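Peer 1: next input, structure requested:
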Amino acid sequence: MGTIKVENIRVFAHHGCLKEETKIGSDYRVDLKVKANLQTSAQSDQLSDTVDYVLLNRIVKEEMQQPSYLLETVAKRILNRIFIDDQMVHKATVSVSKLNPPIGGDVESVMIKMTQVRKKDE
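Peer 2: I've put the predicted structure just below:
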């Protein structure tokens, strides 16, 4: 088992409960960590034997473009897509951060973090 991380994926998107947030949009940071068996790819040196981090980045960018009220919803969509699109992933953790959130204070970011494990029958 091994870990692949794709960190600090920067995305401009339109999430939030306030009308202004969905209209104007804001900056987000997404961090992703997936666990998979990396032993085969370590031996074969073939992309087809591992989790493609280009695919992971594309999933994040595509799912971030669909507006949602809550970051939890976006994170769950990202996790669901990872498990659908890449059968090698056994476990995934995603963190979605809204940078400079409009919450009436000097706050750098708010972040949610969710983890999902592949069910044995998938």
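
Peer 1: alpha carbons only for contacts and neighbour counts from here, please
Peer 2: OK.

Peer 1: the strands in the chain, which residues?
Peer 2: For the chain, applying DSSP state E gives strands covering 2-13, 26-36, 89-99, 109-117.

Peer 1: which one, of these, ends up nearest to S68?
Peer 2: S68 lies closest to strand 2-13 among the strands of the chain, at 9.6 Å (CA to CA).

Peer 1: got the angle between the closest one and strand 89-99?
Peer 2: Interaxial angle of strand 2-13 relative to strand 89-99 (axes from the mean of the first three to the mean of the last three CA atoms, to 10 degrees): 30 degrees.

Peer 1: and the angle from strand 2-13 to strand 26-36?
Peer 2: Note on geometry: by the same axes, to 10 degrees, strand 2-13 and strand 26-36 are set 160 degrees apart in direction.

Peer 1: please give the structure of this sequence too, so both can be compared:
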Amino acid sequence: METIRIKGLKIFAYHGVNPEEKENGQNFVLDLTLCADLSRAAQTDDLADTVNYAAVRKTVNAAFTAQKYDLIERAAQVVCDAVLAQYPQVQAVTLELKKPEAPINAVFDYVSVELTRSRT
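Peer 2: Got it, this is the predicted structure:
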């Protein structure tokens, strides 16, 4: 099994438990790792034989921004579900969802959750 990574995908959305997070929104950063058999694509050099990461980006953006969630855990689950539903060649997806503007009174880089979901 090989991997495709999309790192540092920035998406503006309205997730959080505080009313101002749902009203004003904030930036999120997503790091995705997709596990799939890429051996055919490595031989054919044909986009149809791989997972099109540009299409995955659109799927992720649509799933992540379709609704407002209180928890980033739920938002991450929705993204993982969407990727697995849309791309049958993806056997597993790992998503680290970072919230660099989380409303906590401290100096920090980000808070995050990481989920791994698979077909098995």
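
Peer 1: so after superposing, what's the score?
Peer 2: TM-score of the superposed chains, computed with TM-score structural alignment, normalised by the length of the second structure, equals 0.95; 119 aligned residues with a CA RMSD of 0.9 Å.

Peer 1: figure out which of the strands of the first structure is closest to M64 of the first structure.
Peer 2: strand 2-13 (6.3 Å).

Peer 1: packing partners of that closest one?
Peer 2: With contacts defined as 3 or more CA pairs under 8 Å, 6 or more residues apart in numbering; DSSP states H and E, strand 2-13 of the first structure has these neighbours: strand 26-36, helix 53-64.

Peer 1: now the ones you listed in CSV, with mean neighbour count and distance to L71 of the first structure?
Peer 2: Shown next, in CSV, are these (neighbours: other CA atoms under 10 Å; distance: least, CA to CA, whole Å):
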stretch, mean neighbour count, distance to L71 of the first structure
strand 26-36, 20, 10
helix 53-64, 17, 9
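
Peer 1: so which of the ones you listed gets nearest D106 of the first structure?
Peer 2: In terms of CA to CA, the element of those nearest to D106 of the first structure is strand 26-36, at 15.8 Å.

Peer 1: ok, G16 of the first structure to V110 of the first structure distance?
Peer 2: Going from G16 of the first structure to V110 of the first structure by CA to CA, to the nearest Å gives 12 Å.

Peer 1: which helix is the longest one in the first structure?
Peer 2: Longest helix in the first structure by number of residues (criterion: DSSP state H): helix 71-85.

Peer 1: how about it: buried residues?
Peer 2: L71, E72, V74, A75, K76, R77, I78, L79, R81, I82, F83 (16 or more other CA atoms under 10 Å).

Peer 1: of all those, which comes closest to A92 of the first structure?
Peer 2: Out of those, the member with the shortest distance to A92 of the first structure (by CA to CA) is L79, at 6.8 Å.

Peer 1: wait, what's in contact with that closest one?
Peer 2: A92, T93, V94, T115, Q116 (CA atoms under 8 Å, 6 or more residues apart in numbering).

Peer 1: would you reformat the buried residues of helix 71-85 of the first structure as CSV and include distance to D49 of the first structure?
Peer 2: As requested, those are exported to CSV (distance: CA to CA, whole Å):
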residue, distance to D49 of the first structure
L71, 32
E72, 31
V74, 28
A75, 26
K76, 26
R77, 25
I78, 22
L79, 21
R81, 19
I82, 16
F83, 16
